[in-house]
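**Q** I'd like to go over a predicted model; first the sequence, then the structure.
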Amino acid sequence: MTRSVFELFDLKGKTALVTGGSRGLGLQLARALGEAGARIMLTARKEGELEEASADLQAAGIDTRWIAADCAREEDIRRLADQTLARMGEVDILVNNAGAAWGAPAEDHPTEAWDKVMNLNIRGYFLLSQQIGKRSMIPRRQGRILNVASIAGLGGNPEGHNTIAYNTSKGAVITFTQALAAEWGRHRINVNAICPGFFPSKMTKHTLDTMGDELLKNAPLHRFGDDEDLKGACLLFASDAGKHITGQWLAVDGGVSCIAGG
């Protein structure tokens, strides 16, 4: 007998590790997984923000713990994997979300800033996927990996949006997703990516203040992303509802990426 839609999306008994999970998109993704029944391990750099986010999720009835770690540092990634597996047992769902951006014209972009963005946005994704994949998912022949990319990874920017390192790193996340899906499909591990468009946050306040009207004008739906807009895509890729989907990316951007030259 086939399962119902509700059963396919049910994550009860699953454990999810969410990086960059203390605020913004990461917290939205963690909330979606928790509301579907998963236990959540949050990680980010700042303990205070993790405590606040964890308390918020627990108040909503979600079993949540946290570990402070910097996913740009290999030693922190190893410690994060060690402690998560020790405290939570097997990891069924890995959400690679922690990221950084840097704005500067390409001709003047500092190399140290380039390295900072690359280390967190793509190297960190690879190293944590390697740790969790090798130690938890591959031995059990099951797992879901969700990488947060961006529509910035689909190409260049309009004039004045000087984020070449960020765009390059997110383009690498999309290719990494496809390559890992192709390699780990034999282990029954699904690897997919979400490409968000513009979601207002504290970190994007300057962009919103200076270019908000332009961004809205270029979005077919004429709206920004909100605190619910990533939930559906997250659950599709993390649950059995998406068990036959791997190596794919999905833009959640109000239609911006469907416009030629957008």
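**A** Thanks, I have the structure now. This is a predicted model, so every value here is computed, not measured.
**Q** For the rest of this, base every contact and every neighbour count on C-alpha atoms.
**A** Fine.
**Q** wait, is Ser169 part of a helix?
**A** Yes - with DSSP: H, G, I helix; E, B strand; the rest coil as the criterion, Ser169 is located in a helix.
**Q** That one and Ala152 touch, don't they?
**A** No - contact criterion Cα atoms under 8 Å: Ser169 and Ala152 do not qualify, at 9.2 Å.
**Q** Helices of the stretch 51-200 of the chain, residue ranges please.
**A** In the stretch 51-200 of the chain, the helices defined using DSSP state H, counting those that start in this stretch lie at 74-88, 111-118, 124-132, 138-140, 164-184.
**Q** put this beside the first:
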Amino acid sequence: MTQSNPFSLAGKVALVTGANTGLGQGIAIAMAQAGADIVAVGRSSANDTEREVAALGRKLHSVYADLERSHEAERIVAQAIDAAGRVDILVNNAGLIRRADALVFTESDWDAALDVNLKTPFFLAQAVAQQLVKVGRPGKVINIASMLSFQGGIRTASYTASKSGLAGITKLLANEWASKGINVNAIAPGYFETNNTSALRSDEQRSKDILARIPAARWGSPADLGGAAVFLASAASDYIHGTILPVDGGWLAR
């Protein structure tokens, strides 16, 4: 589709999970700056994000959901469409990490991360795609992968498994849905200042080691992810399918 600004999201609605804080908040605000209205999905209040979005002249609708319960995907998408009128963009951002040595990693910690990071994103993508196909409209699915989609990591068995799986599912869905006008891609953030990395950043030696490997010589901030998300949500990426885009300050290049 040709338009004057291929990066514009004017007239679009983006459903963003975990938009209340961190990376999800940064993505939601960036998409609102590009002209999209937002549906924020999660268990916590998105009031702070809503104020930022409203200041940009866009609307934010909140949908409460426990993302450990993948069977709620259809209800979430239906409620989002009821509230905002449509869903053009899905950002599977919400994530959960549990840390323990593999020798003692528990089944409950395994299941929790796999449900939030892999199972629910798949079924949310399915529910959004079903609606898009039903009305014959193109759309965008953006999964938030990880550096651990490429690397093994340590003490994060279920997170590594889920993010590696999400990278694979991104490619599978791209293969199946590209011909339907639905782009499925992923962003792999590097080391960002979020709740999930607070333990790493508070460990002086670990933080020092991480920074020493990042060519940009700093932790990422949520705003650093916005441009990549807007790109993958916009017409500028219409011929991009199944890509996993690292936004990592050069981490993988080192």
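**A** Looks like it arrived, so ask away. Just so it is clear, the model here is predicted, and its values are computed rather than measured.
**Q** Columns distance to Asn157 of the first structure on top of the helices of the stretch 51-200 of the first structure, output as TSV?
**A** Shown next, in TSV, are the helices of the stretch 51-200 of the first structure (distance: least, Cα to Cα, whole Å):
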stretch	distance to Asn157 of the first structure
helix 74-88	31
helix 111-118	17
helix 124-132	24
helix 138-140	38
helix 164-184	8
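**Q** Now render the ones you listed as CSV, adding distance to Leu94 of the first structure and mean neighbour count.
**A** As requested, the helices of the stretch 51-200 of the first structure are arranged in CSV below (distance: least, Cα to Cα, whole Å; neighbours: other Cα atoms under 10 Å):
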stretch, distance to Leu94 of the first structure, mean neighbour count
helix 74-88, 11, 16
helix 111-118, 19, 16
helix 124-132, 8, 21
helix 138-140, 13, 14
helix 164-184, 13, 21
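**Q** Please pick out the residue of the second structure most distant from its centre.
**A** Leu103 (29.9 Å; Cα atoms, centre = their mean).
**Q** That one corresponds to which position in the first structure?
**A** Aligned counterpart of Leu103 of the second structure in the first structure: Glu107 (TM-score structural alignment).
**Q** how far away is the residue positioned nearest the centre of the second structure from Leu166 of the second structure?
**A** Note on the second structure: the residue nearest the mean C-alpha position is Asn93, at 2.7 Å, using Cα atoms, centre = their mean. Taking Cα to Cα, to the nearest Å as the measure, Asn93 of the second structure falls 11 Å from Leu166 of the second structure.
**Q** Same check on Met31 of the second structure?
**A** 22 Å.
**Q** Please apply the same query to Gly35 of the second structure.
**A** Counting by Cα to Cα - Gly35 of the second structure and Leu166 of the second structure are separated by 28 Å.
**Q** got the contact list for the alignment partner in the first structure of Val247 of the second structure?
**A** In the first structure, Val247 of the second structure lines up with Val252, judged by TM-score structural alignment. Counting by Cα atoms under 8 Å, 6 or more residues apart in numbering, Val252 of the first structure touches 194-197, 225, 229-230.
**Q** So Val16 of the second structure belongs to a helix, correct?
**A** No - counting by three-state DSSP, Val16 of the second structure is not part of a helix but strand.
**Q** tell me the contacts of the corresponding residue of the first structure for it?
**A** Using TM-score structural alignment, the partner of Val16 of the second structure in the first structure is Val18. Shown in contact with Val18 of the first structure (Cα under 8 Å, 6+ apart): 26, 29-30, 40-43, 94-97.
**Q** if we go to 10 Å?
**A** Counting by Cα atoms under 10 Å, 6 or more residues apart in numbering, Val18 of the first structure touches 26-27, 29-30, 33, 40-44, 66, 93-98, 146.
**Q** Same question for Met41 of the first structure.
**A** 15-19, 21, 30, 54, 63-67, 80, 84, 87-88, 91, 94.
**Q** wait, doesn't Pro189 of the second structure sit right on Thr197?
**A** No - the pair Pro189 of the second structure and Thr197 fails to qualify as a contact (Cα atoms under 10 Å) at a distance of 11.8 Å.
**Q** Cool, thanks, signing off.
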